[in-house]
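> Build me a model from this:
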Amino acid sequence: MTWFILFVAGLFEIGWAIGLKYTEGFTRPIPTILTLVCMVASVLLLGVALKTLPVGTGYAVWTGIGTVGTAILGMILFGDPATILRIACIGLILAGIIGLKVVS
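Presented below is the predicted three-dimensional model:
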C-alpha cells in the first residue's frame, strides 16, 4: 500500500508541475487553485509514504515519477522536444525508479 501511496503522490507532483504552466504566473484562479491542491496532496502523500519507506528511496522515486511524467506530458501537451536521446534519458530515470522499487 505504501508504494501505491507514493505512486499517487508522484502523480500529484506531475499535476502541479504541469499545472504551473496553466496558471500563467498564478494569474489564472482555477488553474492556480488546482495546482496548489496538487502541491499539498503530493507532499502530504509523500509524508505518509515516508513513514515506512527510507527517505532516500521515497524521495528519489517521488521525484522520478514527477520528472518522467512531466517530461512526457511536456512533449505531448506543449511540444517539448522528443529526441531519441531525451527519451533514452527518461528511460534511464524510469529504470532507476524500477530499480529502487526492486531493491527496497
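
> going forward, measure contacts and count neighbours with C-alpha atoms only.
Noted.

> Just the buried positions in whichever strand or helix holds Gly69, please.
Secondary structure assignment for Gly69, by DSSP states H and E: helix 55-78. For helix 55-78, burial by neighbour count (16 or more other Cα atoms under 10 Å) applies to 58-59, 61-74.

> Contact partners for Arg16?
Careful, residue 16 is Trp; it's not Arg. Contacts here follow Cα atoms under 8 Å, 6 or more residues apart in numbering; on that basis Trp16 touches 34-36, 38-39.

> The structure of the following sequence is requested for comparison with the preceding one:
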Amino acid sequence: MAWTVLVLSGVLEAVWASALSASEGFKRKGPTALFAAALTLSMAGLAWSMTALPTGTAYAVWVGVGATLTVLWGILTGRERADWSRLLLLVLLVGSIVGLKAVS
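Got it, this is the predicted structure:
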C-alpha cells in the first residue's frame, strides 16, 4: 500500500509542478488552487509513505516519478522538445525507480 500511495503522490507532484507553472506566479486562480491542493495531497502521501519505506528510497521515487511525468507533460504539450537523448535519460530514470523498488 505504501508503494501505491508513494507513486500516486509522485503523480500529484507532476500535477502541482505543472499547475505552478500555469499559475503564472500565482496570478491565475484556477491553477493556483490546483497547485495548492495537489501539493498538499502529494506531501501528505509522501509523508505517510515514509512511515513504511526508507526515507531516501521514498524521496527518490517520489521525485523520479514527478520529474518524469512533468517532462513528459511538457513534451506532450509542446513546451519541451523530445529528442532521443532526453527520452533515453527518462527511460534510465524510470529504470532507476523500478530498481529501487526491486531492492527495497
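
> Most widely separated two among the buried residues of helix 55-78 of structure 1?
Gly58 and Gly74 (23.8 Å; Cα to Cα).

> how about structure 1, which residue sits the furthest from its center?
Relative to the centre of structure 1, the most outlying C-alpha is that of Thr27, 23.2 Å out, by Cα atoms, centre = their mean.

> three-state assignment of that residue?
coil (DSSP: H, G, I helix; E, B strand; the rest coil).

> Would you map the helices across structure 2?
2-22, 29-49, 55-76, 84-103 (DSSP state H).

> out of the ones you listed, deepest packed?
Highest mean neighbour count of those: helix 2-22, a mean of 21 (counted as mean count of other Cα atoms under 10 Å).

> For the residue most central in space within structure 2, give its distance to Arg28 of structure 2.
Nearest to the geometric centre of structure 2 sits Gly66, at 1.2 Å (Cα atoms, centre = their mean). Going from Gly66 of structure 2 to Arg28 of structure 2 by Cα to Cα, to the nearest Å gives 22 Å.

> For the residue farthest from the centre of structure 1, give its distance to Ala17 of structure 1.
Thr27 of structure 1 is 16 Å from Ala17 of structure 1, by Cα to Cα.

> Repeat that for Ser104 of structure 1.
27 Å.

> cool, Thr70 of structure 1 as well?
Distance from Thr70 of structure 1 to Ala17 of structure 1, by Cα to Cα: 7 Å.

> Leu44 of structure 1 now?
Taken as Cα to Cα, the span from Leu44 of structure 1 to Ala17 of structure 1 is 16 Å.

> How about Ala41 of structure 1?
Distance from Ala41 of structure 1 to Ala17 of structure 1, by Cα to Cα: 13 Å.

> follow-up on the earlier one: distance between the helix holding Gly69 of structure 1 and the chain's centre?
Computed by Cα atoms, centre = their mean, to the nearest Å, the chain-centroid distance of helix 55-78 of structure 1 equals 4 Å.

> Alright, that wraps it up for me.
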